[in-house]
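J.: model the following, please.
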Amino acid sequence: MPRHALAPVLFLLGSLALTGACSTGSSPADSAPSADNPSRTRGNGTGTQVDLSKLKGVNIVSDSSTDRSCPWATSYPDVPGAGAMTAAMKRDVEVRLAGFLGEDIGGPPSCGGADGSEGPELNVSFSFLVASGDVLGVRLTTVDRTSNADGIGTRTYWYDGAAKKYRPSPGLIADGSRDTFVSALKKGLEKREGVTPESVDAALGDREYRDSYLDDMAFTADGDLRVDFDRDTVGLPPAGRISVTLPRAIVTPWLSDFGSRAQAETTDPDDKLDLGGTRTPAPAVAAQPDPGEDTTDCSKAKCIALTFDDGPAAPETGTLLKNLAQYKARATFFVVGQNVATHPDIVRAEMKSGHEVANHSWNHPVLTNLTPAQIRSQLERTTTAIKDATGKEPTLFRPPYGAIDDEVKAATSLSPVLWDMDTLDWKTHDPAKVARTVISQAEPNDVVLIHDIHPTSVAAVPEILRTLTARGYHFVTVSHLRATL
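T.: Okay, here's the model as predicted:
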């Protein structure tokens, strides 16, 4: 990456339409559940509208690389009281990442476990299906572009607050009704294009293994139960993803006690979640004193722009704001939309503290792998979340991994920002090394890339501020740097 570069789980198309009384299917082109698809959170598909900001104490566990040759980003929620479910998601995400990097087969790391893959990418993101009463439902969507199928996998995770237990999707069905339920699924799959009796029997015929194929089950806003199958599971690969929807009247008698409560909380949520968690939510992040108008002329003074990606994160970003305030330093936060929706209070605190808030996409995909409509969705949803939190729309965006081309530029009016110095803090997780990298390589007018989702990166900031301030550097926002050069 040239210095002074100030120049201006990914998801495929479409929503999963619900048509027909007992079953639905969709072509490969429009079959992928998507973080760009509002039906997943607004009651048109599975799940209901969940106001993430009302889920007190939620922590988004995020990680990502900045390696353009092997891009990956993962995120999942950690909700107080649902530790067993969080552990299940953590385990599954770690297994997927290890497989993508090739760490599960030993030898040198390689994307997808094989060198030379074209356009590799792993993206794991989340959406809430329901968070009401004593029921929590979350879907993880994985896009792995090195996969032999379409690369899209979905799994739903359920937590039963009454029993204080994690429930995989089959737990929505009573044990004594499992065979009847599976028979209904098989009937819904009959005469579907690309589905054969052999493929269905291979997936659902063996009681010992069939639950592993029933890993994405959720209720619609009307109480129907929708079962989604990844490509090449119950059908041949050209059939794409396949879904079966069982109407409420049919499926309700088969539900377990938990399934009945999950159905009720999905169709009539009360926006209050009580899982009996004992963890004390982190204190609210307070805005720091705004240092006021910045009169620094970067054409004459030594300026540097610290930029923090992938947040906001609790409590890391709050600690960072305090560190910056001690030196009256300004920074630019390139925020991820799904985290903004979860922590709008932190984003407000960033802006009130005198910092710049900018766009870093909704869930950190490689934008150059997306269609123009998907690019717009990624950026526009995040811009809306930022405006809802702060009252102000961003003017800048940073493409994840620095992946940008003419199509990305044409899809938005936001001005792109890359970086001059990558601290590689996601690799080292060593505060001293991160600080040394910035201090030893800093040059006037540099844009520095750090991540405020890592406690180790935040811990490096005081030394950076202390040393570079002593050397006469001024810490400014990216927009101020551009305006005064």
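J.: switch to C-alpha atoms for all contacts and neighbour counts from now on
T.: OK.
J.: and the next helix or strand past the helix or strand where residue 219 lies?
T.: In this structure, residue 219 sits in strand 217-219 according to DSSP states H and E. As assigned by DSSP H and E, the chain's next helix or strand after strand 217-219 is strand 225-229.
J.: so what touches that following strand?
T.: Where contact means C-alpha atoms under 8 Å, 6 or more residues apart in numbering, the residues beyond strand 225-229 that reach it are 46, 213-214, 216-220, 241-248, 251.
J.: over to stretch 241-259?
T.: With contact meaning C-alpha under 8 Å, 6+ apart, stretch 241-259 is reached by 18, 21-28, 31-32, 160, 171-175, 177-178, 181, 185, 188-189, 222-232, 234-235, 260.
J.: and stretch 189-196, by the same measure?
T.: Stretch 189-196 is contacted by residues 23, 25, 197, 200, 234-239, 244 when judged by C-alpha under 8 Å, 6+ apart.
J.: I have a second one here; can you model it like the first so I can compare?
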Amino acid sequence: MRTRTLATSLVLLSALSLTAACSSGSDASSGTSSADARPGAAPTASPVRSVDPSKIKGLEIVSDSSEQSSCPFAASYPDVPGAEAMTAAMKKDVEERLAGFRSGVCNGGSGGAEGRELNVSHQFLVASGDVLGVRLSTQDHSGAGSGLSTSTYWYDGKAGASRKALGLVADGSQDDFIAALKDQLKGREGIDAAALDTTFSDPASRTAALDDMAFTTSGGLRVTLDRGEVGAPAAGTYMVTFPKKMITPWLSGFGQRVQRQTMTPDRSLDLGAEHIPTPAVPTHTASGDDDTDCKKVTCIALTFDDGPAAPETATLLTSLAQYKARVTFFTVGQNVAAHPELVRAEARAGHEVGNHSWNHPDLTKLTPEQVASQLNRTSAAIKAATGKAPTLFRPPYGAVNAQVKATTTLSPVLWDVDTEDWKYRDADKVARTVIDKAQRNSVVLMHDIHPTSVAAVPEILRTLTARGYHFVTVSHLRATL
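T.: As a prediction, the model looks like this:
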């Protein structure tokens, strides 16, 4: 599996026997307000079976993020061998959102970045047999009326084609499906009857509005409509769940296969890819505890955020081993779930593994319950991979307050030297920044999802070692000062 960054060419989220599980502003399954949903929200009752991404051979997580409060964005989506057309659709949508955010917020537009943030996270809906489904959840606070929106992307391995969500329903059954959907929405609080008719008036608008559809584990079909789609934005999102008995006759052949794979997944996924890469995992093993005394020698703590990434993290581990350097990795939970073998390799080599949240939201904008979900899910993933729970966390964008601190027993870690390597994809510039700004006991911020940052590390290690620096983990630095 491989994690890579988004394109640098950018300057730059019962079955109610025909009773809808929809409401004005609330998710009937969770009792929480969907209008208030944020990127760090605790997971609501999911309509899908849990998918273990580490079992998807050749998986790449395409990701990018900043670490600056003046330009707060984070985005990720999966790239699965064989589903290139589906990946291209996600790539296009995410890059357009990132480009708009960066030009409007990061480059001084829209009145600056205060209160604004873009977060795109992913969830696998099904990944077995010859079908693949992914939901992207986008939290966009870059302008008036913005908020949470979701879209699902589908791939039909049998046909070798990307599918829209509405493709789960047969063409000849779509009129009946739309009529039943409208019946369940009419009369609901906040629904705009005129908007309802307009939204489903023609094939193009239907496809655009019905872009989030997924099967429940019992075979029902859940339809999610974004806020403002068929009602007042303040009413939030609407959900309608059709029971299996009702929806099955309306499904396309592809929809029937997705329904079956959601209910009873196969052991593996086969989309007909001609080549599936098998990344190497370093086997470096630390030789005992670090006995460096930072009171007597000059120490520095290199830290790497947003990983693990393949092959970047593997390459980095090899460079670090050559200089017997130890560092701290602040990992993102989504990537830990996809690459547990790399997290194990980090710990095995004597490095420290810290918590950087599940999908990189600004924790200060979340409720205590949402903060706890972000950190607890990530800590659980780290412990599952390494056998040891983390003790440190780095808040995304360095944003931390009393409420965040009160929600967790993890100790927050910021930094002294910011390489801004997410902005400057230049190995020489990154290396020079660290070398020029390094001081005794500095904590340096870098990202192991960027190849250019990883490429800068050998020069950093070589030069600073010659100057007498010792590379230690954050916890070791703190303990020996």
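J.: quick revisit: which members of the contacts of strand 225-229 of structure 1 occur in helices, if any?
T.: Within these, residues falling in helices by DSSP state H are 248, 251.
J.: so who does the residue nearest the centre of structure 1 touch?
T.: The geometric centre of structure 1, computed from its C-alpha atoms, lies nearest to residue 125 (C-alpha atoms, centre = their mean), at 3.5 Å. By C-alpha under 8 Å, 6+ apart, the contact list for residue 125 of structure 1 reads 9, 35, 74-76, 140-142, 363.
J.: that one -> structure 2?
T.: Taking TM-score structural alignment, the alignment pairs residue 125 of structure 1 with residue 121 from structure 2.
J.: what separation is there between that match and residue 442 of structure 2?
T.: Applying C-alpha to C-alpha, to the nearest Å, the value for residue 121 of structure 2 to residue 442 of structure 2 is 32 Å.
J.: with residue 155 of structure 2 instead?
T.: To residue 442 of structure 2, residue 155 of structure 2 is 47 Å away according to C-alpha to C-alpha.
J.: which one of the two is surrounded by more residues?
T.: Shown here are residue 155 of structure 2 and residue 442; by other C-alpha atoms under 10 Å, residue 155 has more neighbours (27 against 19).
J.: which position in structure 1 pairs with that one?
T.: Checking TM-score structural alignment: residue 155 of structure 2 goes with residue 159.
J.: how about its match, nearest residue that isn't a chain neighbour?
T.: residue 166 (4.5 Å; C-alpha to C-alpha, 6 or more residues apart in numbering).
J.: next helix or strand past the helix or strand harbouring the match of residue 125 of structure 1?
T.: Residue 121 of structure 2 belongs to strand 118-128 when assigned by DSSP H and E. Using DSSP H and E, the helix or strand that follows strand 118-128 of structure 2 towards the C-terminus is strand 131-140.
J.: which other helices and strands contact that following strand?
T.: When contacts are defined as 3 or more C-alpha pairs under 8 Å, 6 or more residues apart in numbering; DSSP states H and E, strand 131-140 of structure 2 sits against strand 118-128, strand 148-156, helix 253-263.
J.: I'd like to know which of these lies nearest to residue 448 of structure 2.
T.: Each of these has some distance to residue 448 of structure 2 by C-alpha to C-alpha; the shortest is strand 118-128, at 18.8 Å.
J.: show me the strands in the stretch 1-150 of structure 1, by range?
T.: Counting by DSSP state E, counting those that start in this stretch, the segments of the stretch 1-150 of structure 1 that form strands are 24-25, 59-64, 72-78, 122-132, 135-144.
J.: is the residue of structure 1 positioned farthest from its centre within a helix or a strand, and which one?
T.: Here structure 1 reaches farthest from its C-alpha mean at residue 300, the gap being 40.8 Å by C-alpha atoms, centre = their mean. Take DSSP H and E as the rule and residue 300 of structure 1 turns out to sit in neither a helix nor a strand.
J.: any idea how far the counterpart of it in structure 2 is from residue 443 of structure 2?
T.: Aligning on TM-score structural alignment places residue 300 of structure 1 opposite residue 296 in structure 2. Distance, residue 296 of structure 2 to residue 443 of structure 2, by C-alpha to C-alpha: 18 Å.
J.: circling back to that earlier point, hmm, which of the contacts of residue 125 of structure 1 are common to structure 2?
T.: Retained in structure 2 by both residues aligned by TM-score structural alignment, their matches' C-alpha atoms under 8 Å are the following of the contacts of residue 125 of structure 1: 74-76, 140-142, 363.
J.: among these, who's most crowded?
T.: Compared across those, residue 363 has the highest neighbour count, 28 neighbours, by other C-alpha under 10 Å.
J.: my read: that residue touches residue 340, true?
T.: No - with contact defined as C-alpha atoms under 8 Å, residue 363 of structure 1 does not count as touching residue 340 (10.6 Å).
J.: map residue 333 of structure 1 across to structure 2 for me.
T.: Residue 333 of structure 1 maps onto residue 329 in structure 2, by TM-score structural alignment.
J.: the one helix or strand that match maps to vs structure 1, average offset?
T.: Per DSSP H and E, residue 329 of structure 2 falls inside strand 328-331. By mean C-alpha distance after the TM-score superposition for structure 1, the fitted strand 328-331 of structure 2 averages 0.3 Å away from its aligned residues in structure 1.
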